[in-house]
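okay, predicted coordinates and the sequence, questions at the end:
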Amino acid sequence: MDAIEELRRLASTAYLNRSDRPIWLQIYDRIEVALESGTLAEGEKLPGEDDLATLFGVSRITLRRALDRHQREGRLQARKGVGIFVRAPTVRYLVHRHEAFNEAVCDDAAELKILSLVRKPASAAAIRAFSLAEGEEVFAMRSAIVVGATPVYLAAKEFRIDVFTGMEAVVARGGSILDAYAAAGIPRYVRAETRIFADFATEAEAGELQVSVGAPLLRSRSFNTDLENRVIEVNAGCWPMFAVELVFASGPADIATSSVLDPAPRRS
């Protein structure tokens, strides 16, 4: 069935008494049905606000409240001057002791972009992890993973300067993070700890991830060690909550590519 026709069908159902559930939330519910069923496909542009308001028989203000909530939750994505789109497909990440987050995206269309690399005073987390003195510098890197035109992951990494002495040269010639590890004489490392928790997008993160301020995120805090158990990297990352499926693996690093489990639901 055509998306507009299905939306029209959903919109034609009589509203419940607004004292039971506000009209804008009932519209939110119906749009959610269209998203979960695939009627509004991932990457698809929604009809304009005027058309949707007419379809649902409400004012633009009421309609916008429903759309705004879906945007805050990360299901919809507003592109300034273009319109509102269904967020890009969920990306699967492999969480494995010997695999970096940035190298573990189970999606051939994903592209890692190193946004910046500078020397700066270590954060409190890096001072503790690296046993540094206050004010000592680290290599601070910002990177992103992009699928198509959609950013799905941001990371702020810190590396020991005394270990990664050639990192600036590696990045300047277009090398990857793993190239920097290799240049430092570290053929293999271990992700010693990863913590994942929920939070909300700041204004800066919302702009970079193309979500609304306050959209739910998953944040990670992790650190890597070399084979001598020396901490050499501290990493803080975040994803839009509806854009990621985390796959925890304890066996070979490619176990997630042939999982015996059903994939996670597209949305919940």
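Arrived safely. Numbers count the residues shown, from 1 in each chain.

every contact and neighbour count from this point should use C-alpha atoms.
Noted.

how much space separates residue 71 from residue 181?
38 Å (CA to CA, to the nearest Å).

now residue 53
Distance from residue 53 to residue 181, by CA to CA: 54 Å.

tell me where the protein has strands.
In the chain, the strands defined using DSSP state E lie at 76-79, 83-86, 91-95, 110-121, 137-147, 150-159, 190-200, 216-225, 231-240, 244-248.

residue 174 is nearest to which of the ones you listed?
strand 110-121 (9.1 Å; CA to CA).

which residues are contacting the closest one?
102, 134-148, 168, 171 (CA atoms under 8 Å, 6 or more residues apart in numbering).

now do the helices in the stretch 1-150 of the chain.
3-12, 23-37, 49-56, 60-73, 124-130 (DSSP state H, counting those that start in this stretch).

from residue 226, how far out is the one residue sitting closest to the centre of the chain?
For the chain, the residue nearest the mean C-alpha position is residue 239 (2.2 Å; CA atoms, centre = their mean). As judged by CA to CA, residue 239 and residue 226 stand 26 Å apart.

let's bring in a second one:
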Amino acid sequence: MGLMRRSGVALWRQVQLSLESQLSDGTLQPGDQLPTEAQLSARYGVNRHTVRRALAGLEERSLIRVEQGRGTFVQEPVLSYRISERTRFSANLRDQKRVPDRQVLEVTMDRAEGTAAASLGLSRGDALVVVRCVSDSDGHRITYSEHMFPAQRFPGIGEAVRDEGSVSAALCRFGVTDYRRKWSRLTARMPTGREAEVLEQPRSRPVLVSESLNVDLDGHPIEFGITRFNSDWVQVVVEPCAPELPTT
């Protein structure tokens, strides 16, 4: 593919525009792997630095993604993860025709402190069950989460989550058939090395972090959670809570 050398448009920009055209006309489909830098250099008759700059422009616009050790791919549509008064992981994904999968990495007994203790109404040092999970959708890692429960009320909750593959189903074993999200706090930051490794993403990509508190229908705290979302695959949508109905 020949480029116009004296057009007044930089060569890297021409390469970028050519690739954008292939994305818009369907020549390159979501999930397709792009040719290597060397192949693109030969195709356009430019050096690899020029190709690299063109690809960086596409990546900045979230049109492509670079997976270390695998290559460069056309970005697929991101998952819209809804946070509302009744946030449920599996239902969130199934509503969008996605296939959810959750895996428990480990279950530990910790001592409550800081935000977790205050949110759950525990004294510092009280026993806490911590369930660490990863969640996938359609073969992509989307979350790395910690679910913290008061150990006195929920002994064995970790094994229940492992068996059921669902926090909601596990809570049913303890008589909590319904619950609601009392509050959520969202931030964005760069991941730690461990977070990037577990989320299978580069450390140069930010993560979205949600801290949240779930309560039972009597208003008693049951779970404090910290979820890191892979921002390559997830956008968080905050939905308004339904107004409380007046009591009669």
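Arrived safely, thanks for sending. Computed from a prediction, not measured in an experiment: that's the story for all the values here.

if we can go back for a sec, which one's more surrounded, residue 71 and residue 181 of structure 1?
residue 71 (24 against 20; other CA atoms under 10 Å).

I'd guessed the more buried one sits against residue 212; true?
Yes. Using CA atoms under 8 Å, residue 71 of structure 1 is in contact with residue 212, at 5.8 Å.

what is in contact with these two at once?
With CA under 8 Å, 6+ apart as the test, residue 71 of structure 1 and residue 212 both reach residue 77.

wait, what's in contact with whichever residue in structure 2 pairs up with the residue nearest to the centre of structure 1?
Correspondence of residue 239 of structure 1 to structure 2, assessed by TM-score structural alignment: residue 229. Residue 229 of structure 2 sits next to 142, 143, 144, 207, 208, 209 when contact means CA under 8 Å, 6+ apart.

likewise for residue 67 of structure 1?
28, 76.

and it, how far from residue 159 of structure 1?
From residue 67 of structure 1 over to residue 159 of structure 1 (counting by CA to CA), the distance is 41 Å.

also residue 61 of structure 1?
Between residue 61 of structure 1 and residue 159 of structure 1 the computed distance is 48 Å (CA to CA).

the two: which is more packed in?
The neighbour count for residue 61 of structure 1 versus residue 159, taken as other CA under 10 Å, is higher for residue 159 (25 against 12).

for the aligned partner of the more buried one in structure 2, give its distance to residue 229 of structure 2.
Taking TM-score structural alignment, the alignment pairs residue 159 of structure 1 with residue 149 from structure 2. Here the criterion is CA to CA. By it, residue 149 of structure 2 lies 21 Å from residue 229 of structure 2.

among the strands of structure 1, which is nearest residue 175 of structure 1?
Closest to residue 175 of structure 1 of the strands of structure 1 is strand 110-121 (CA to CA; 9.6 Å).

surely residue 64 of structure 2 and residue 75 touch.
Yes. Using CA under 8 Å, residue 64 of structure 2 is in contact with residue 75, at 4.6 Å.

give me the more crowded residue out of these two.
residue 64 (24 against 21).

ok, now which ones touch that one?
55, 58, 72, 73, 74, 75.

repeat that with 7 Å
58, 72, 73, 74, 75 (CA atoms under 7 Å, 6 or more residues apart in numbering).

how close does the equivalent of the fourth one over in structure 1 sit to residue 234 of structure 1?
This means residue 74 of structure 2. Using TM-score structural alignment, the partner of residue 74 of structure 2 in structure 1 is residue 86. For residue 86 of structure 1, the distance to residue 234 of structure 1 (CA to CA) stands at 33 Å.

again with residue 71 of structure 1
31 Å.

and what of residue 242 of structure 1?
Residue 242 of structure 1 is 25 Å from residue 234 of structure 1, by CA to CA.

next one: residue 248 of structure 1
Distance, residue 248 of structure 1 to residue 234 of structure 1, by CA to CA: 20 Å.

show me which of the two is the more surrounded one.
With neighbours defined as other CA under 10 Å, residue 248 of structure 1 and residue 234 compare such that residue 234 has more, 24 against 14.

report the contact partners of the nearest residue in space to the more buried one that is not next to it in sequence.
Spatial nearest neighbour of residue 234 of structure 1, excluding adjacent residues (CA to CA, 6 or more residues apart in numbering): residue 223 at 4.4 Å. The contact partners of residue 223 of structure 1, taken as CA under 7 Å, 6+ apart, are 191, 192, 193, 194, 231, 233, 234, 235.
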